[in-house]
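**Student:** Sequence and predicted structure below; questions after.
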Amino acid sequence: MSEAAAIALRDKLSLEQLDLDLFRAQNEATLGNRLFGGQVLAQALSAAQQTIEERPCHSLHGYFLRPGKVDIPVIFQVERIRDGKSFSTRRIMGIQNGQAIFSMDASFQVKEAGLHHQMEPQPVPPPEALEDDRLVALRMTDLGPHAAWMTRERPFQIRSVAPIDQAPTAKTSQAVWIRFSAPILNTTTQQQLLAYASDM
């Protein structure tokens, strides 16, 4: 795991404010010329969070409209749809070259007790019993043209329950443990990192 890669990602999620509700993001290098969707999602959330105080995001819906390009900064425009007593709603547009590449609606709520909607997780081995995916990839000899990408330093430690060096099964779900490789400073950063990781 790489604390330097983690800090670099954390810095990419801190946006430059250009004007009221208008922000510019920097892109991370990817495999090819397209933006990583998790980065765009996390940065859109970061932009919205900068227009709200003391209300964590409890729901968001994002739509990838066009492929984003790595060599062009994304401009995020936030529209303040509503600020109520308990809820705030934001619409965020990600723009490159004057065209929308991403759209997101997000809802934020004052912290308060309420119903919990969470499924019980399936039993899996603890992370201590599993090997980091990067270390597994470093031992593999058949990674082809993506070897450097698969073995790069990553901002997250990822431990797959089904090791990546085993033949894939027909199963459509997977279980992994993930852990950010640097200190998480606050809840807003934690939510951004979860948004980023949702597309890994």
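**Tutor:** Arrived safely, thanks for sending. Residues are numbered from 1 along each chain as shown.

**Student:** can we go C-alpha only for contacts and neighbour counts from here?
**Tutor:** Will do.

**Student:** got the buried residues for whichever helix in the chain runs longest?
**Tutor:** When secondary structure is assigned using DSSP state H, the longest helix within the chain turns out to be helix 37-49. The neighbour-count criterion (16 or more other C-alpha atoms under 10 Å) identifies 37-49 as the buried residues of helix 37-49.

**Student:** How about stretch 78-86?
**Tutor:** By neighbour count, and taking 16+ other C-alpha under 10 Å as the criterion, the buried residues in stretch 78-86 are 78-79.

**Student:** Any idea how far it is from the middle of the chain?
**Tutor:** Averaging C-alpha positions (C-alpha atoms, centre = their mean, to the nearest Å) puts stretch 78-86 23 Å from its chain's average.

**Student:** again with stretch 113-131
**Tutor:** Taking C-alpha atoms, centre = their mean, the mean C-alpha location of stretch 113-131 is offset from the chain mean by 19 Å.

**Student:** before we move on, the earlier item: can you give the contact residues for the longest helix of the chain?
**Tutor:** Outside helix 37-49, the residues within contact range by C-alpha atoms under 8 Å, 6 or more residues apart in numbering are 12-15, 21-23, 25, 27-28, 62, 64, 76-78, 90-94, 102, 104, 106, 188, 192-200.

**Student:** Can you name the next helix or strand after that helix?
**Tutor:** strand 57-64 (DSSP states H and E).

**Student:** what angle separates the helix or strand following that following strand from helix 37-49?
**Tutor:** The helix or strand immediately downstream of strand 57-64 is strand 74-83, counting by DSSP H and E. Interaxial angle of strand 74-83 relative to helix 37-49 (axes from the mean of the first three to the mean of the last three C-alpha atoms, to 10 degrees): 50 degrees.

**Student:** next, the one to line up against it:
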Amino acid sequence: MTEMAREAATELDTSPGGGGQPVLDKLVALLDLEKIEENIYRGVSPAHSSVRVFGGQVAGQALVAAGRTVPEERRVHSLHAYFIRGGDPSVPIVYEVDRIRDGRSFTTRRVVAVQHGKAIFSLSASFQKDEPGIDHGETMPDVPDPESLPTFPELTAGYGLRFSEIPRPIDIRYIGEPPWVTRTTGERPTHHRVWMRADGTLADSQLLHVCVLAYASDMTLLDSVLARHGVYWDVDKVLGASLDHALWFHRPFRADEWFLYDSTSPSASGARGLATGRFFTRDGRHVATVVQEGLLRVR
């Protein structure tokens, strides 16, 4: 995510003391959209947002809007989205849902997020009723337990990063040296790995858990592109923005339990970087896969 997006993602609360349940509750409230008409919902941004709406926020809210029009027993299995314009955090976002198809097994929805009369984001999502079938998944990398790793405030202490002291709804534990360190050591890691979890307890709604993961998926993904080149947000002169985002949900999970986010970048060119990521539960189940392309201008 971009430096501005990172601030917007974390500025759900400006009180001192890190994250925890109060900050997570603010994220849940952010995802609880207001229904203003059939198939039309309205969402807001945090009171202390930066210049643009955080991409994970608009993706999560759009997925909530789509899910509100789908029977609860049908789970989202994929979403594909484009970030069209930078969102204005000072005004509400209107989400218009198009009920594309309601089949016997699958349900398809298209959502357009609108501000100032213009589309800023579009999302297509597919939902499926549970069915038995063949089953395999990738193997989780061998990594240290999250409890053995420093917290985000501990890891960022002394580096002067603008976003380091803002309370966060997502607890993140970096595996290995973080990118603001490797940029000075000369390392160029090909994989960027973090443990993540919602920093508190979430309700049992499966839609809420996938929306929180969608929100979190935009927080560190593009870091895997920058780490290959020894640059980082807020330290070097990097201008970035998410261009598109795709997520596939393979198996049920809880976003308030630890999951490993393993990301890498297969290619970067033309001021764009491509990043892919895999999500694993702590017991090794491969629960989701993400792909994103971002605009990255390094000056």
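**Tutor:** Cool, got the structure. This structure is a prediction, so every number in the text was calculated from the model and none was measured.

**Student:** TM value for the aligned chains?
**Tutor:** The TM-score (TM-score structural alignment, normalised by the length of structure 1) is 0.92; 195 aligned residues with a C-alpha RMSD of 1.6 Å.

**Student:** just to revisit the earlier point, now the longest helix of structure 1 on structure 2. Mean distance?
**Tutor:** Following the fit onto structure 2, the mean deviation recorded for helix 37-49 of structure 1 is 0.3 Å by mean C-alpha distance after the TM-score superposition for structure 1.

**Student:** in structure 2, what residues pair with that helix?
**Tutor:** Taken onto structure 2 by TM-score structural alignment, helix 37-49 of structure 1 occupies residues 55-67 there.

**Student:** I'd like the distance between the equivalent of residue 201 of structure 2 over in structure 1 and residue 133 of structure 1.
**Tutor:** Residue 201 of structure 2 maps onto residue 183 of structure 1 when the alignment is built from TM-score structural alignment. Using C-alpha to C-alpha, to the nearest Å, one gets 21 Å for the distance from residue 183 of structure 1 to residue 133 of structure 1.

**Student:** how about the helices of structure 2, start to end?
**Tutor:** With DSSP H as the definition, structure 2 shows helices at residue ranges 3-10, 21-31, 55-67, 152-156, 179-185, 206-216, 223-227.

**Student:** Read off where the last one ends up in structure 1.
**Tutor:** In this case it means helix 223-227 of structure 2. Residue correspondence for helix 223-227 of structure 2 in structure 1, counting by TM-score structural alignment: none.

**Student:** Now do that helix: distance to the chain's middle.
**Tutor:** Relative to its chain's centre, helix 223-227 of structure 2 lies at 16 Å (C-alpha atoms, centre = their mean).

**Student:** what's the answer for the second one, then?
**Tutor:** Its chain's C-alpha centre and that of helix 21-31 of structure 2 lie 15 Å apart, by C-alpha atoms, centre = their mean.

**Student:** how much does that helix deviate in direction from helix 55-67?
**Tutor:** Going by the same axes, to 10 degrees, helix 21-31 of structure 2 makes 60 degrees with helix 55-67.

**Student:** other SSEs contacting helix 21-31 of structure 2?
**Tutor:** Based on contacts counted as 3 or more C-alpha pairs under 8 Å, 6 or more residues apart in numbering; DSSP states H and E, the elements that helix 21-31 of structure 2 packs against are helix 55-67.

**Student:** ok, the counterpart of residue 134 of structure 1 in structure 2 - how many residues close by?
**Tutor:** For residue 134 of structure 1, the aligned position in structure 2 is residue 153, judged by TM-score structural alignment. Under the neighbour criterion other C-alpha atoms under 10 Å, residue 153 of structure 2 is assigned a count of 17.

**Student:** And for residue 51 of structure 1?
**Tutor:** There are 15 residues near residue 51 of structure 1, going by other C-alpha under 10 Å.

**Student:** and if you look at residue 106 of structure 2?
**Tutor:** Other residues near residue 106 of structure 2 number 16, with proximity taken as other C-alpha under 10 Å.

**Student:** so what corresponds to it in structure 1?
**Tutor:** By TM-score structural alignment, residue 106 of structure 2 lines up with residue 87 in structure 1.

**Student:** Spatially nearest residue to its match, not counting backbone neighbours?
**Tutor:** If the residues on either side of it in the chain are set aside, residue 87 of structure 1 comes closest to residue 109, at 4.5 Å by C-alpha to C-alpha, 6 or more residues apart in numbering.

**Student:** Could you do residue 114 of structure 2 as well?
**Tutor:** With sequence-adjacent residues excluded and distances taken as C-alpha to C-alpha, 6+ apart, residue 114 of structure 2 is closest to residue 94, at 5.1 Å.

**Student:** quick one: contacts for the aligned residue in structure 1 for the one you found?
**Tutor:** For residue 94 of structure 2, the aligned residue in structure 1 is residue 75 (criterion: TM-score structural alignment). Residues touching residue 75 of structure 1, when contacts are defined by C-alpha under 8 Å, 6+ apart, comprise 22-25, 94-96.

**Student:** among those, who's most crowded?
**Tutor:** When neighbours are counted as other C-alpha under 10 Å, the busiest of the contacts of residue 75 of structure 1 turns out to be residue 94, with 28 neighbours.
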